[in-house]
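Enquirer: no sequence for this one, just the structure:
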């Protein structure tokens, strides 16, 4: 999935400015599935699409001032359709919090409190995003297509499952530590000794919070 194709897709809804595209993606919560589009990266991509003939720019009045608005050309509509027909790439499951959890037992085993704080923060963020999507779907003015609504349902189901998982893991971490599920070669005990040898017993056993 390229930024160019996302821009073509957003412009298929309606002609828009670079700022309007960024605002649409951020406010509507579509970054959840699309990834972040930086404001500075949108204009170079729009310029490239214009130079290659996929979009054209016109000047129109928006909110009382003249603004450059972009619209798809015939070439742009065809490119969008061709991209939609292509089989999608395999799903990417990449989450920094989950990655950190995988390394926590060897890198910071004595400090579960910080991990709980991370999970509580993520749970609050997910709850806020879910409220946003639920309100967006019934705000009375946003256009939500039949199929776009199905995409929204996917993210709502994903958020509900994530919120439930965050709560379950927090409750687990509030209990006593348990042994590894599987460690036939004793790697976790070896990692503990390696860490202690490198840091010293006082530093390796002292719970610490990250600097604020």
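Expert: The structure has been received and is ready for your questions. Because the structure is a prediction, the values reported are computed rather than measured. Numbers count the residues shown, from 1 in each chain.
Enquirer: Could you use CA atoms for every contact and neighbour count after this?
Expert: OK.
Enquirer: Please, where are all the strands along this structure?
Expert: 55-62, 65-72 (DSSP state E).
Enquirer: Centre-most residue in this protein?
Expert: Closest residue to the average C-alpha location of the chain: residue 32 at 4.3 Å, with CA atoms, centre = their mean.
Enquirer: So that one versus residue 55, what's the distance?
Expert: Plainly put, residue 32 is 26 Å away from residue 55 if you go by CA to CA, to the nearest Å.
Enquirer: what's the neighbour count on the residue nearest to residue 152 when sequence neighbours are not counted?
Expert: Distance criterion CA to CA, 6 or more residues apart in numbering; nearest residue to residue 152, sequence neighbours excluded, is residue 133 at 7.4 Å. For residue 133, the count of nearby residues is 19 (other CA atoms under 10 Å).
Enquirer: What separation is there between residue 133 and residue 116?
Expert: 26 Å.
Enquirer: got it, and residue 125?
Expert: 14 Å.
Enquirer: Neighbour count: those two, which is higher?
Expert: Between residue 125 and residue 116, counted using other CA under 10 Å, the more crowded position is residue 116 (19 against 14).
Enquirer: Without its sequence neighbours, what residue ends up closest to the more buried one?
Expert: residue 170 (5.7 Å).
Enquirer: ranking the strands of the chain by burial, who's on top?
Expert: Neighbour counts (mean count of other CA atoms under 10 Å) averaged over each of the strands of the chain peak at strand 65-72, with a mean of 18.
Enquirer: for this structure, which helix is longest?
Expert: Using DSSP state H to define each element, the chain has its longest helix at helix 146-173.
Enquirer: Show me which residues of that helix are buried.
Expert: Within helix 146-173, the residues that count as buried by 16 or more other CA atoms under 10 Å are 152, 155, 156, 159, 162, 163, 166, 170.
Enquirer: Against that first model, consider the following:
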């Protein structure tokens, strides 16, 4: 089963187009069409109003730290799984290992000094966000490893 997952924010292709249309209706972006061989591409650009709206949004303090983690919802109900749950927990550990490897590889290739000066501030925070994601995933992996150990110690298998 293929699933679409991004590192920080999940969305579907079916929700992107309506979101762009809404931004266009609100005059936050403009759209122009560009021929690309046989296909026509839509190119979206922020308007001045869109840039201001973005600045206002990004500058607002976050009121409450919230985490939306579907794995915690599923974990809450793991007691309803018939049979051994250990393989299900191991899947989370394996997924964490995949993300850790990918993020560590990506971060090793980053060099702020090679980023054009006008983009270094943006890149600094983008790299910091990747490091945060890596740290969260490493913590989660350790947490799931401890959960698996505790589960096995209970003899539920």
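Expert: Perfect, I can see it now. Because the structure is predicted, anything quoted here is derived from the model rather than measured.
Enquirer: TM-score of the superposed pair?
Expert: The TM-score (TM-score structural alignment, normalised by the length of structure 2) is 0.76; 145 aligned residues with a CA RMSD of 3.0 Å.
Enquirer: circling back: the residue nearest to residue 116 of structure 1 corresponds to which position in structure 2?
Expert: Per TM-score structural alignment, the equivalent position to residue 170 of structure 1 in structure 2 is residue 148.
Enquirer: Then residue 38 of structure 1?
Expert: By TM-score structural alignment, residue 38 of structure 1 lines up with residue 12.
Enquirer: number of nearby residues for its match?
Expert: Counted with other CA under 10 Å, residue 12 of structure 2 comes out at 10.
Enquirer: wait, it sits on residue 4?
Expert: Yes. The pair residue 12 of structure 2 / residue 4 is scored as a contact, 7.1 Å apart, by CA atoms under 8 Å.
Enquirer: Leaving out sequence neighbours, find the closest residue to residue 55 of structure 1.
Expert: residue 72 (4.3 Å).
Enquirer: residue contacts, the one you found?
Expert: 8, 11, 12, 15, 54, 55, 56 (CA atoms under 8 Å, 6 or more residues apart in numbering).
Enquirer: cool, now which of those survive the switch to structure 2?
Expert: Counting by both residues aligned by TM-score structural alignment, their matches' CA atoms under 8 Å, the members of the contacts of residue 72 of structure 1 that carry over to structure 2 are 54, 55, 56.
Enquirer: Need the counterpart of the last one in structure 2.
Expert: Matched by TM-score structural alignment, residue 56 of structure 1 corresponds to residue 30 in structure 2.
Enquirer: Would you mind listing the residues in contact with that match?
Expert: With CA under 8 Å, 6+ apart, residue 30 of structure 2 has these contacts: 24, 44, 45, 46, 47.
Enquirer: Same check on residue 50 of structure 1?
Expert: 56, 57.
Enquirer: Relative to residue 204 of structure 1, how far out is it?
Expert: 56 Å.
Enquirer: cool, residue 36 of structure 1 as well?
Expert: Counting by CA to CA, the gap from residue 36 of structure 1 to residue 204 of structure 1 is 37 Å.
Enquirer: So for those two, which sits in the more crowded spot?
Expert: Taking other CA under 10 Å, residue 36 of structure 1 and residue 204 do not tie; residue 204 has more neighbours (19 against 13).
Enquirer: Would you mind finding the match for the more buried one in structure 2?
Expert: So residue 204 of structure 1 corresponds to nothing, using TM-score structural alignment.
Enquirer: Excluding chain neighbours, what is closest to residue 204 of structure 1?
Expert: Nearest to residue 204 of structure 1 is residue 196, by CA to CA, 6+ apart, at 5.5 Å.
Enquirer: if I pick residue 35 of structure 2, what's in contact with it?
Expert: Here residue 35 of structure 2 is in contact with residue 41 (CA under 8 Å, 6+ apart).
Enquirer: 6 Å instead, please
Expert: Residues counted as contacts of residue 35 of structure 2 (CA atoms under 6 Å, 6 or more residues apart in numbering): none.
Enquirer: Kindly provide the distance from it to residue 46 of structure 2.
Expert: Applying CA to CA, the value for residue 35 of structure 2 to residue 46 of structure 2 is 20 Å.
Enquirer: same question, residue 134 of structure 2
Expert: 31 Å.
Enquirer: Could you tell me how far stretch 73-88 of structure 2 lies from the centre of the chain?
Expert: 24 Å (CA atoms, centre = their mean, to the nearest Å).
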